[in-house]
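Novice: generate a structure from the sequence data that follows.
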Amino acid sequence: MDQEKLYALLAREMAGVLTEEEATVLQQLLQQYPDASYIREVFARNWVPVGKQYNTQQAQLLLEKHQLRMQEVISTADDTALPAKRPLWLLYTGIAASILTILFVGGHWFLSKKSNAPKELAQLVTARGTRSQLLLPDGSRVWLNAGSKLDYPKQFAKNTPREVTLEGEAFFIVTADASRPFKVHTSAFHIRVLGTSFNVRAYPGEDSAVASLVQGSVEVMLDEAGQQVVALRPNEKLTVPVHPPTLNNSTTTTASPQQVMPVYRSKLTPVQDSIITETAWVQNKLAFKHLELEKVAALLDQWYGVEIGFENDSKKQLYFTGVFETESLEQILDALETTLSFKWTKDAAGKIWIE
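Specialist: Model prediction:
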């Protein structure tokens, strides 16, 4: 390609239409191809006005110069053994091999760039009063509770951890894959698991986050560096205060190497028969046991999507136990009100007030 450009520029030079910019390029090409200077000289000698002829002395000088150049080329060739001519099939084979090599290298580069590209993420969001189920690309199943958000890749890469990010509450049944650990990231902690079923509750605004293990085994990492890790066994849960007072009222749950995050390990909470408060919502049951009315109100808010407020803050510390499945919000409030510990009303805007 450069040689074709060189010949074109030489022709423009001989025609007298070469620009200053083209002249600079031509000089660079002549330095790259020194033998082209001879072609340039021939072009220069032949581009003469019509009717002008060389005299005998000029022709002799040109012939001697050309013979001298040819002698230099021959002497150089004698010192360098030329490779033997290859058969055409061998030439074509070499060309084909070169093409395949280029394709292989190019394909490898493309695939490596593709693997290093950011993962394409999907997101599932549930509004207050709704719940959803999701089948992840690896076959793992997720139940997403009301007012929650799950970010996950549209396709999990091979030989790399399967990672999702949760805000809110979700129940996971993870497909086992030893080569690709499953990780759940929340604002309070990170969970690592190979194959199991567990529940994670980490709503923004709540004073704690909870990881509950039903079966299998999980590791709860309380910091990015993994310096504080808690291993859970089946039927155990880990409660992590979101604003622990021992961290000087810090708004983050990440502990420094000198600090230990205060956590609380306990058993899952059965209410009746096989109903567990931490996972009852997956069966469309609303269950709580000895829970403050303030937190019961938060559950009802998420479950029914209705705002609940307190006109009397002292009522927030009342404790209640209950299991509900098909009842309406009004029926649940009426059932709790039978304890004669509080009264509830609804204003014109539909907001519930506890007094």
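
Novice: contacts and neighbour counts: CA atoms only from here.
Specialist: Will do.

Novice: quick one: name whatever helix or strand follows the longest strand that the chain contains.
Specialist: Of all segments of type strand in the chain, defined using DSSP state E, the longest is strand 162-173. Using DSSP states H and E, the helix or strand that follows strand 162-173 towards the C-terminus is strand 182-185.

Novice: and that next one, what does it pack onto?
Specialist: strand 162-173, strand 190-193 (3 or more CA pairs under 8 Å, 6 or more residues apart in numbering; DSSP states H and E).

Novice: my read: residue 133 touches residue 142, true?
Specialist: Yes. Using CA atoms under 8 Å as the test, residue 133 is close enough to residue 142 to be in contact (5.7 Å).

Novice: dump the residue contacts of the closest residue to residue 289 other than its chain neighbours.
Specialist: Closest residue to residue 289 apart from its sequence neighbours, by CA to CA, 6 or more residues apart in numbering: residue 321 at 4.2 Å. By CA atoms under 8 Å, 6 or more residues apart in numbering, the residues touching residue 321 are 287-291.

Novice: quick check: of these, which lies closest to residue 204?
Specialist: residue 291 (19.0 Å; CA to CA).

Novice: tell me, how many residues neighbour the closest one?
Specialist: Residue 291 has 15 neighbouring residues, counting by other CA atoms under 10 Å.

Novice: tell me the SS of it?
Specialist: Secondary structure state of residue 291, per DSSP: H, G, I helix; E, B strand; the rest coil, is strand.

Novice: how about residue 320?
Specialist: Assignment for residue 320 (three-state DSSP): strand.

Novice: does residue 108 belong to a helix, a strand or coil?
Specialist: helix.

Novice: that one and residue 101, how far apart?
Specialist: Distance, residue 108 to residue 101, by CA to CA, to the nearest Å: 10 Å.

Novice: what does the longest strand of the chain contact?
Specialist: In contact with strand 162-173 (CA under 8 Å, 6+ apart) are residues 140-153, 156, 180-187, 195-204, 279, 282.

Novice: repeat that for stretch 271-288.
Specialist: So stretch 271-288 is contacted by 143, 145, 171, 199, 212, 268-270, 289, 296, 320-325 (CA under 8 Å, 6+ apart).

Novice: first-to-last residue distance for that stretch?
Specialist: End to end - CA to CA - stretch 271-288 spans 7 Å.

Novice: ok, stretch 198-214 next?
Specialist: First-to-last residue span, stretch 198-214, CA to CA: 5 Å.

Novice: want to put them side by side, so please do this one too:
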Amino acid sequence: MHDIKKLLKKYVAGKCTPEEQRLIEQWYLQESDASKADTSGLPFERLEKNIWQKVQQQTAAPAKRVAMHRYTLLRIAALLLLIAGAGTLMWMRRPVRENWQEVFAPKTQSLQLVLDDGTRVWLNAGGGMRYPAHFTGADRKIELLSGEMCLDVKQDPAHPFMVKSGQINIRVLGTVFNVRNYPQRNFLQVTVQQGKVAVPLAGKEVVLLPDEQVTVHTGSAAFSKAQVDGTAINGWTTGKFLFNNERLDVIALSLENRYGIQISFADSSLAAYRITAGIETTDSLSDVLDMLCLANKLSCTADGQHIIFRKQIH
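Specialist: Okay, the predicted model is just below:
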């Protein structure tokens, strides 16, 4: 095609002539069947994730794969190629990764699954991950797209276990650990409960042992390491939120995912407010808010599903 970018712009905008539309779709089908395209590393993966999350919010149904009409998928792919500044669809010729799957936990409900090697995964409410149906290479690799997960990794020294999240690749040495990736809070956190993991940061490998945690501030090379209660961090997998000197904005994320609400702070300094508390996942939202406010000299107001925390005024 003489000017693929210009034609794709028209296609996405719905301004193609019938003949132009026919030519694009015919060419697309000749290039590659949509189901065989390798999507690894391309921006439309994240768009598909966002679309899936919106569908889940509207239907409140358990996580499942969405089958989209080929025409819709092509429009999405074309749009994102334009955003990325791509001039062709040569990505379709990359090697196929047919066995990778994505799963997203619905709001207010966590998921449990067992991977092909026997590794157990708990995906917290609102989180998303990508994993292979079968591990076939030298390494066992999965990816946390967003949210929080806890893993109990099956030991297999011959096949190292790797977890990718954002720009971080975590090397696991047979362990129980937690990964949090919340782009909206600009941080990624790894906490070890048992065993050890290695995280490459700032040009060196940071090794974490039980009850150690590293927090990475995304968008910069800054990170911090701390001693924590690794068991408490993973309390949500057994129906309890155990916060030990935890930041209020991190607690807010857990509450947002558990109760399907939005939390903000009237004073931005409250985000770093440290709180110790224990919450059962069966507790009502009103009980949780009352407990947090009474024990920590806070107040909160609700506007529908929007909760605003404030410093208590005496």
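
Novice: would you pull the TM-score for this pair?
Specialist: Overlay of the two chains. TM-score (TM-score structural alignment, normalised by the length of structure 2): 0.62; 214 aligned residues with a CA RMSD of 2.2 Å.

Novice: the helices in the stretch 51-200 of structure 1, which residues?
Specialist: 56-79, 88-116 (DSSP state H, counting those that start in this stretch).

Novice: go on, structure 2?
Specialist: Applying DSSP state H to structure 2 gives helices spanning 4-13, 18-31, 44-59, 70-83, 230-233, 248-259, 285-296.

Novice: ok, and the closest non-adjacent residue to residue 56 of structure 2?
Specialist: residue 106 (6.3 Å).

Novice: just give me the neighbour total for that neighbour.
Specialist: Residue 106 of structure 2: 27 neighbours (other CA under 10 Å).

Novice: go on, the one 5 residues further on?
Specialist: The number of residues packed around residue 111 of structure 2, counting by other CA under 10 Å, is 19.

Novice: check residue 12 of structure 2 too.
Specialist: 17.

Novice: what sits closest to it if chain neighbours are left out?
Specialist: residue 75 (5.6 Å).

Novice: what do you get for residue 242 of structure 1?
Specialist: Counting by CA to CA, 6+ apart, the residue nearest residue 242 of structure 1 is residue 208, at 4.8 Å.

Novice: for the corresponding residue of structure 2 for that neighbour, what are its contacts?
Specialist: Aligned by TM-score structural alignment, residue 208 of structure 1 pairs with residue 187 of structure 2. By CA under 8 Å, 6+ apart, the contact list for residue 187 of structure 2 reads 181, 215-218.

Novice: next one: residue 291 of structure 1
Specialist: 318-321.

Novice: and it, what's its match in structure 2?
Specialist: Match for residue 291 of structure 1 (TM-score structural alignment): residue 246.

Novice: just give the closest residue to the aligned partner of residue 156 of structure 2 in structure 1, not the sequence neighbours.
Specialist: Aligned counterpart of residue 156 of structure 2 in structure 1: residue 177 (TM-score structural alignment). Closest residue in space to residue 177 of structure 1, ignoring its immediate chain neighbours: residue 194 at 6.0 Å, by CA to CA, 6+ apart.

Novice: if we can go back for a sec, among the contacts of stretch 271-288 of structure 1, which pair sits farthest apart?
Specialist: So, these by CA to CA: farthest apart are 143 and 320, at 25.8 Å.

Novice: what about the residue mapped onto residue 97 of structure 2 from structure 1, how many residues nearby?
Specialist: Superposed on structure 1 with TM-score structural alignment, residue 97 of structure 2 falls opposite residue 118. As a burial measure, residue 118 of structure 1 scores 9 neighbours (other CA under 10 Å).

Novice: next: residue 233 of structure 1.
Specialist: 16.

Novice: what's it aligned with over in structure 2?
Specialist: By TM-score structural alignment, residue 233 of structure 1 lines up with residue 209.

Novice: okay but that match is in contact with residue 192, surely?
Specialist: Yes. In this structure, residue 209 of structure 2 is within contact of residue 192 by CA under 8 Å, at 6.2 Å.

Novice: count the neighbours of residue 296 of structure 1 for me.
Specialist: 21.

Novice: an error on my part: the question was meant for residue 180 of structure 2.
Specialist: The burial count for residue 180 of structure 2: 22, using other CA under 10 Å.

Novice: which one is it nearest to, not counting chain neighbours?
Specialist: Using CA to CA, 6+ apart, the closest residue to residue 180 of structure 2 is residue 148 (4.3 Å).

Novice: give me the distance between that neighbour and residue 286 of structure 2.
Specialist: Taking CA to CA, one finds residue 148 of structure 2 at 24 Å from residue 286 of structure 2.

Novice: same deal with residue 227 of structure 2?
Specialist: With CA to CA as the criterion, residue 227 of structure 2 and residue 286 of structure 2 are 32 Å apart.

Novice: quick one, which of these two is more surrounded?
Specialist: Each of residue 227 of structure 2 and residue 286 has its neighbours counted (other CA under 10 Å); residue 227 has more, 14 against 8.

Novice: got the contact list for the more buried one?
Specialist: Taking CA under 8 Å, 6+ apart as the test, what residue 227 of structure 2 contacts is 211-213.

Novice: go on, residue 200 of structure 1?
Specialist: With contacts defined as CA under 8 Å, 6+ apart, residue 200 of structure 1 is in contact with 168-171, 209-212.

Novice: closest one to residue 353 of structure 1 out of those, please.
Specialist: Minimum distance to residue 353 of structure 1 across these is 24.5 Å, recorded for residue 168 (CA to CA).

Novice: once you drop chain neighbours, what's closest to the aligned partner of the closest one in structure 2?
Specialist: Matched to structure 2 by TM-score structural alignment, residue 168 of structure 1 sits across from residue 147. Distances taken as CA to CA, 6+ apart put residue 127 closest to residue 147 of structure 2, at 4.0 Å, once the chain neighbours are dropped.

Novice: tell me if I'm right that the one you found and residue 105 touch.
Specialist: Yes. Using CA under 8 Å, residue 127 of structure 2 is in contact with residue 105, at 5.5 Å.

Novice: residues touching the counterpart of residue 342 of structure 1 in structure 2, list them.
Specialist: Under the alignment (TM-score structural alignment), residue 342 of structure 1 pairs with residue 298 of structure 2. Neighbour list for residue 298 of structure 2: 292, 309-312 [criterion: CA under 8 Å, 6+ apart].
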